[in-house]
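>>> sequence plus predicted model, see below.
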Amino acid sequence: AWQTGEWGINTLTNLPMLTLSLAIMMKLGLAPLHFWMPEVLQGISLPTGLILSTWQKIAPMALLIQTSHLINLNLTIALGLASILIGGWGGISQTQLRKIMAFSSIGHLGWIIIVLKFDPQLSLFNFILYLIMTSAMFLSLINISATKILDISISWSKTPALTTTIMLILLSLAGLPPLTGFAPKLLIVTELVKQNATLLASSIMLISMLALFFYLRLAYIVTMTLPPNTPNSLLTWRTPHPTHLPTAIINVMALILLPLTPTLLLL
């Protein structure tokens, strides 16, 4: 404001913009400013974790998109690569689902930040898909009251349909086709190749294999392992569960939006 005579976020100079960017990225939980997020998410309940992972990231992301033309390209690439790496590496050895979702969030936001300078609208679209998939996962975990890997490994006997859906949501978060999560990775890699950043696109695809490993590990545990049980019957006594319409809707959106991606991009 002293140099330009205006009070506006779109008129910031280099140093204030760098400071603002780092502050916002810390709020988002991007690596290497991510250390608070896994511990905080582990210490709160699942509904609060849902709010922290989705709703509270909307305002910081809106500020970043609004100032994307001023943000430093090297900063976004460095923090994006670090976030994808830490998000995959940190989640491999975790057994607590909330910590796994924290590292998943870090990795997904890394993908979004990398393409922010090149195409802010694409970052916004990918952020919306991130909100949908993360909300679907948290709502599903809330319905079965699962906070550890052990909890979802024994949930099949009580809620087989929801457990199968959780497995598909995990594969969607991993970015496997033909699920919704494949769209962000496809669009981001395509945009980077168009910008002659083929090496960067190849690097983030290779690094994302770390995250793919723990997503597949979780999906395997959910659907293909049988925990030790002493009863003779395979199924435990099941009481009727109320239908959660919001969970059903968000789960469907987290799985089958890929064919609608071209239409959504035109909106």
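Received, thanks.

>>> could you use CA atoms for every contact and neighbour count after this?
Fine.

>>> so what's the residue nearest to Gln66 when sequence neighbours are not counted up against?
Among residues not flanking Gln66 along the chain, Asn10 sits closest, at 7.7 Å (C-alpha to C-alpha, 6 or more residues apart in numbering). Listed by C-alpha atoms under 8 Å, 6 or more residues apart in numbering, the contact partners of Asn10 are 66-67, 70.

>>> okay, now the one to match up with it:
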Amino acid sequence: MHRGILVVLVFNVVVSTVMVMSSHHWFSVWVGLEINTLSILPVLCGQFFPRSVESTVKYFLVQSLSAAMVLNVVIVQAWLYSSWCVVQPLNVFTSLVMVLAIGLKLGLFPCHYWFPDVVQGVGFIQGLMLSTWQKLAPFVVLVYVVGSVNVVFLGILGVLSVLVGGWGGLNQSQVRKVLAFSSIAHVGWIVSVLGYSVGVGCVMFFVYIILNTGVFMLGDKFSLKSLASLSRLVFINPVGGFCFLLGVLSLGGLPPLFGFVMKFLALGCLVSNGVYVVGGFLVMGSLLSLFFYLRIAFNSSLVLFPQHVLSLFVWRVSGSQGGFSLYSAVLSVFVSVNLLGLSSLSVFLAFLN
């Protein structure tokens, strides 16, 4: 793909997201979501491999169904209340359909089935966009309607997403699929808390973007397609292997690392609202996810992943050359954030006051 075309497409993706975030009319919100989807499609299949084209078609079909559901909901709202304003409360039926439509875009249970397969079929940078930026506009729409949605219903969807994300990642050997199931679990955490505190949910979403960005960029830097290639990374680039280890453990939410901020804020919000059952199930689902996070860390730092390859070292690893670049600078920033740990907790608590 020509660089100028890529710049225009990325610019459209950014503008469409800003359009959704700044709109107060349902039709402009729907137009922003559609522009966002149509602009990202050529980026997903830019290399034009059969697998990436297949994933792009799947993504297009899922997003088209979701956009159709959103449009039908807003038409019903306009027919019932003669209003296209996003602050108009939804009734029971339209709120249910809207949550399912947004769940398709976010990869939330029970609409998560497409997300791991699509992320596996595209590159790391495209998977990063699907896991972070492409969820920003649907997340804003969910914030618009969260006041009309039953918080118990959101809590159930969040708990099931965390359990499915943890259970689905246990038997995976592909790094991108593991990160996709991890994304499903993290979105479940965010949605469970969003019904009780929009501020805490927004801070958790911001932390989730930082964590995922660092891990996906490391995976793209060292071409970590499977856990077998990850086990050789520590011998080829010890610093890269150590940083990836920290990023994965931070996704698991271990206390010294930055990812614990997300779990701490979520559990604090749930306990303060007396939602102990949801918090307990979220912790149980998080333990499932922590199992395969520790499995990745163990295989990447202590032992070799089980494999049938006789050669231990891969002498030509893409992206392992030295030198300074903007990509390396951005990567170092996001990786170094994971080292801040609990020292940055007070900064994020300040945003809630």
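Okay, I see it. Since this is a predicted model, take the numbers as computed values, not measurements.

>>> could I get the TM-score for this pair?
The TM-score (TM-score structural alignment, normalised by the length of structure 1) is 0.93; 265 aligned residues with a C-alpha RMSD of 2.0 Å.

>>> and Glu6 of structure 1, what pairs with it in structure 2?
Aligning on TM-score structural alignment places Glu6 of structure 1 opposite Ser83 in structure 2.

>>> got it, and Leu186 of structure 1?
Checking TM-score structural alignment: Leu186 of structure 1 goes with Phe264.

>>> what about that match, helix or strand, and which?
helix 260-272 (DSSP states H and E).

>>> name the next helix or strand downstream of that helix, please.
Past helix 260-272 of structure 2, the next helix or strand by DSSP H and E is helix 276-301.

>>> read off where that next one ends up in structure 1.
Counting by TM-score structural alignment, helix 276-301 of structure 2 corresponds to 198-223 in structure 1.

>>> now do the buried residues in the matching stretch.
In terms of neighbour count (16 or more other C-alpha atoms under 10 Å), stretch 198-223 of structure 1 has its buried residues at 200-201, 204, 207-215, 218-219, 221-223.

>>> do the same with stretch 331-344 of structure 2
For stretch 331-344 of structure 2, the neighbour count (16+ other C-alpha under 10 Å) marks 331, 334-339, 341-342 as buried.

>>> would a markdown table of the residues you listed with secondary structure be doable?
What follows is the buried residues of stretch 331-344 of structure 2, written out as a markdown table (DSSP: H, G, I helix; E, B strand; the rest coil):
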| residue | secondary structure |
| --- | --- |
| Leu331 | helix |
| Phe334 | helix |
| Val335 | helix |
| Ser336 | helix |
| Val337 | helix |
| Asn338 | coil |
| Leu339 | coil |
| Gly341 | helix |
| Leu342 | helix |
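
>>> residue range for stretch 208-223 of structure 2 in structure 1?
Using TM-score structural alignment, stretch 208-223 of structure 2 pairs with 130-145 in structure 1.

>>> I meant stretch 103-117 of structure 2, not that one.
Going by TM-score structural alignment: stretch 103-117 of structure 2 matches residues 25-39.

>>> likewise stretch 3-12 of structure 2?
So stretch 3-12 of structure 2 sits over no part of structure 1, by TM-score structural alignment.

>>> what's the spacing between that stretch and its chain's center?
22 Å (C-alpha atoms, centre = their mean, to the nearest Å).

>>> same check on stretch 45-57 of structure 1?
12 Å.

>>> in that stretch, what counts as buried?
46, 49-50, 52-54, 57.

>>> cool, thanks, talk later.
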